[in-house]
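>>> need coordinates for the below:
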Amino acid sequence: MATTTLTKAARNRQRHGLTFNPVRPAWKEPASPLYSSIKAVILGLISLSIIIPILLVVSTSLADDKQLVAAGGYVLWPTNPTFDSYKAIFSGQFMIRALGVSAFITAVGTFLALFVTVTMAYATSRPVLLGRPVLMMVLFTLLFAPGLIPMFLMVKQLGLLNTIWSLILPGTFGAFNFVVMRSFFMNIPTELIEAARIDGASDFMILRKIVLPLSKAVIAVVGLFYAVGFWNAFFNAMLYINDQTLYPVQLILRNFVVQGGSMAEQIGVTSTPPPQSMQMAVVVIALLPILIVYPFIQKHFNKGVITGAIKG
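Got it, this is the predicted structure:
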């Protein structure tokens, strides 16, 4: 009976242009031409929906005044590309200083956040250390956020207002990243850790010599999550920073979009390129560092996130 059923299934696959291989599972067999064509069209449309807005931003930042007026404000392909907007933005020291502030916040914040997340994830993944109470407190923060006013009062009481540390310390721990990293650590074979402990290794040595080398993928993924969060953050700067010399680049981008020409005067722009071109140039400057770093870490996403999310 099983042979008859199998023969019918193989006959149906041959009728639809599919070959049956009893050794390979069904989901690993080659897809039909129709299915491949539909998938290619869908992926092509998704890619265009991502590429076209980026191309629109870059092209508008390079377009001159005449082409912007003729196109109604946004250009898909500049006929006479010019870098006047970029030259105007970097004519003063304001944007360079903002890039330095954002780079410092991202580098220091990502390092501190990874240190706190790795140590807490390892401690709660081992029953002999902190255990369930700390884990429940961390998961509690996923359900109940502290709120805007308590966070502002805490930063004020700590004396962090109008300092660069007010943009770093509140974001040094993320409960979601903690859960991902803890799940990854729990999948590390306990035999390795027990053998190292029998040999006299301390928990810090086990973390440094065994756990961290086996966790490069998830550390890269979580580190990118933290880095993107620190780089893109501007709301904390609006709340805690009054000194314009401490503005990150994302806050300048927000002010450019909201204030337009008045913001250009505040940062000391001498020439007056079109406002749309200036706004898009700031967007490109804000996006470029992440676009450069992301391709080098993207290959770790599947291994890091999937392995950390699936037990066994």
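>>> going forward, measure contacts between C-alpha atoms and count neighbours the same way
Fine.
>>> quick one: V228 from R126, how far?
29 Å (C-alpha to C-alpha, to the nearest Å).
>>> swap that for S61, sorry
S61 is 52 Å from R126, where distance means C-alpha to C-alpha.
>>> how about this one, so we can line them up?
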Amino acid sequence: MAIKSNWQTRIFQFVIIAILILLALAVLFPFLLTLSSSFASDNELLMESAVLWPQDWTLDAYRFLLDNDQFTQSFKNALVITVVGTAINMTLSVLMAYGLAQPDVKGRRLVNFMVLFTMLFHGGMIPTYLVVNELGLIDSYWAIWLVNAIIPFNMIIIRSYFQTLPKELKESARIDGCGEFKILLRIILPVSMPTLVTFTLFYTVVNWNTYFQAVLYLNDADSYPLQVFLRQVLIVNPSELGLVITKSGYMFTESVRHALILLAALPLIVVYPFMQRHFSKGMMMGSVKG
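Here you go, the predicted model:
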């Protein structure tokens, strides 16, 4: 019976590993195809939209994008939206989560209900636009930052994690004369770093991929983030948008489009390995304690 059970375990592990390898290849293959095609020449991509191994490797597509003012401006806009937006998201989410995690806060249940209510019912696009317009935030990044200042689900998970922390941590700090703000900064945040890094990554992805709200609230094309520029190049005819403006006559060919896709994903690809350790630990904490 032990031998049979051992064989069954090995077969099960083999099937799981095979499935994971297939899933990894399904994710990795399009990325490699895009990467290699971005280094291909335009003549090679005239017949095929993508190649796995270019015959002539070239950096023309990347040189063109780095020399293109619209690309560099949209990339800078995306960085500003992401960095400032994520800072606002995490600051407000942590402050609200810490306040709602305190059992002695008056009106805590009502505020919790209001937060949950926004997860089930939303005012809608038109009422939100009217509020943003009345506040005079059209054509301002504050329209993007304030509308998504707190994602209720993320805040609730952070609050739930704060509630699992030992009460002795805060009680000992209060005995030493620390106020609530010092307790949050010096005790709660350091021990909650894996969870905070996890949701920082979530907010970063949301802000970096901002598209719909940028189109909705921003009228100035110079303020558009990278995702809007990416959509214009990939879907809309670039010649109709004034995007084919080059001294050398070079234009948004297939190789440039592949390079643009890769550069749009590159910041998150670069950041994730540095956050992976905290991210994995934070996900485990959220699943067990949250």
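>>> any idea what the TM-score is?
These two chains, once laid on top of each other, score a TM-score of 0.93 by TM-score structural alignment, normalised by the length of the second structure; 288 aligned residues with a C-alpha RMSD of 1.9 Å.
>>> how about the contacts made by the aligned residue in the second structure for F301 of the first structure?
Aligned by TM-score structural alignment, F301 of the first structure pairs with F279 of the second structure. Listed by C-alpha atoms under 8 Å, 6 or more residues apart in numbering, the contact partners of F279 of the second structure are P194, T195, V197, T198, L201.
>>> pull out the buried positions in the helix or strand where F279 of the second structure lies.
Secondary structure from DSSP states H and E places F279 of the second structure in helix 254-288. Neighbour-count burial for helix 254-288 of the second structure, counted by 16 or more other C-alpha atoms under 10 Å, picks out 254-264, 278-279, 281-283, 286.
>>> then stretch 194-203 of the first structure?
Neighbour-count burial for stretch 194-203 of the first structure, counted by 16+ other C-alpha under 10 Å, picks out A196, D203.
>>> quote the end-to-end distance of it.
Using C-alpha to C-alpha, the two ends of stretch 194-203 of the first structure sit 11 Å apart.
>>> aligned to I16 of the second structure, what sits in the first structure?
Taking TM-score structural alignment, the alignment pairs I16 of the second structure with K39 from the first structure.
>>> how far does the helix or strand harbouring its match sit from the chain's center?
Under the criterion of DSSP H and E, K39 of the first structure resides in helix 33-62. Distance of helix 33-62 of the first structure from its chain centroid, counting by C-alpha atoms, centre = their mean, to the nearest Å, is 21 Å.
>>> mean shift between that helix and the second structure?
Helix 33-62 of the first structure, aligned to the second structure and superposed, deviates on average by 1.3 Å (mean C-alpha distance after the TM-score superposition for the first structure).
>>> helices or strands next to that helix in the packing?
Where contact means 3 or more C-alpha pairs under 8 Å, 6 or more residues apart in numbering; DSSP states H and E, helix 33-62 of the first structure is packed against helix 84-89, helix 275-297.
>>> mind running it again at 10 Å?
helix 65-71, helix 84-89, helix 275-297 (3 or more C-alpha pairs under 10 Å, 6 or more residues apart in numbering; DSSP states H and E).
>>> show me where the stretch 151-290 of the second structure has its helices.
Secondary structure of the stretch 151-290 of the second structure, counting by DSSP state H, counting those that start in this stretch: helices at 152-164, 167-175, 180-183, 189-191, 193-208, 212-217, 226-234, 254-288.
>>> among those, which comes closest to A87 of the second structure?
For A87 of the second structure, the closest of the helices of the stretch 151-290 of the second structure is helix 193-208, at 8.4 Å, according to C-alpha to C-alpha.
>>> that closest one packs against which elements?
Against helix 193-208 of the second structure (3+ C-alpha pairs under 10 Å, 6+ apart) you get helix 69-100, helix 152-164, helix 189-191, helix 254-288.
>>> mean per-residue distance, that helix versus the first structure.
Mean deviation for helix 193-208 of the second structure: 0.5 Å (mean C-alpha distance after the TM-score superposition for the first structure).
>>> could I get the buried residue list for that helix?
The neighbour-count check on helix 193-208 of the second structure (16+ other C-alpha under 10 Å) flags P194, T195, L196, V197, T198, F199, T200, L201, Y203, T204, N207, W208 as buried.
>>> likewise stretch 137-152 of the second structure?
137-145, 148-152.
>>> and the furthest pair within those residues?
Spanning the widest gap among these are D139 and P152, at 25.4 Å by C-alpha to C-alpha.
>>> grab the nearest non-local neighbour of the alignment partner in the second structure of F178 of the first structure.
The alignment partner of F178 of the first structure in the second structure, by TM-score structural alignment, is M155. Counting by C-alpha to C-alpha, 6 or more residues apart in numbering, the nearest residue to M155 of the second structure once its immediate chain neighbours are dropped is S93, at 5.2 Å.
>>> wait, isn't the one you found in contact with I158?
Yes - contact criterion C-alpha atoms under 10 Å: S93 of the second structure and I158 qualify, at 7.8 Å.
>>> please enumerate the shared neighbours of those two.
Counting by C-alpha atoms under 10 Å, 6 or more residues apart in numbering, the common neighbours of S93 of the second structure and I158 are P152, L196, F199.
>>> residues in contact with the first one?
Contacts here follow C-alpha under 10 Å, 6+ apart; on that basis P152 of the second structure touches S93, A97, N112, M114, V115, L116, F117, T118, M119, I158.
>>> against L92 of the second structure, how distant is it?
From P152 of the second structure over to L92 of the second structure (counting by C-alpha to C-alpha), the distance is 11 Å.
>>> and if you look at the second one?
In this structure, L196 of the second structure and L92 of the second structure are 12 Å apart, going by C-alpha to C-alpha.
>>> before we move on, what about the last one?
Taken as C-alpha to C-alpha, the spacing of F199 of the second structure relative to L92 of the second structure amounts to 12 Å.
>>> which neighbours do the two share?
Joint contacts of F199 of the second structure and L92 (C-alpha under 10 Å, 6+ apart) are T86, M155.
>>> need the helices of the stretch 151-290 of the second structure in TSV with distance to S74 of the second structure, can you?
TSV is the format used below for the helices of the stretch 151-290 of the second structure (distance: least, C-alpha to C-alpha, whole Å):
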stretch	distance to S74 of the second structure
helix 152-164	28
helix 167-175	45
helix 180-183	37
helix 189-191	33
helix 193-208	11
helix 212-217	11
helix 226-234	5
helix 254-288	10
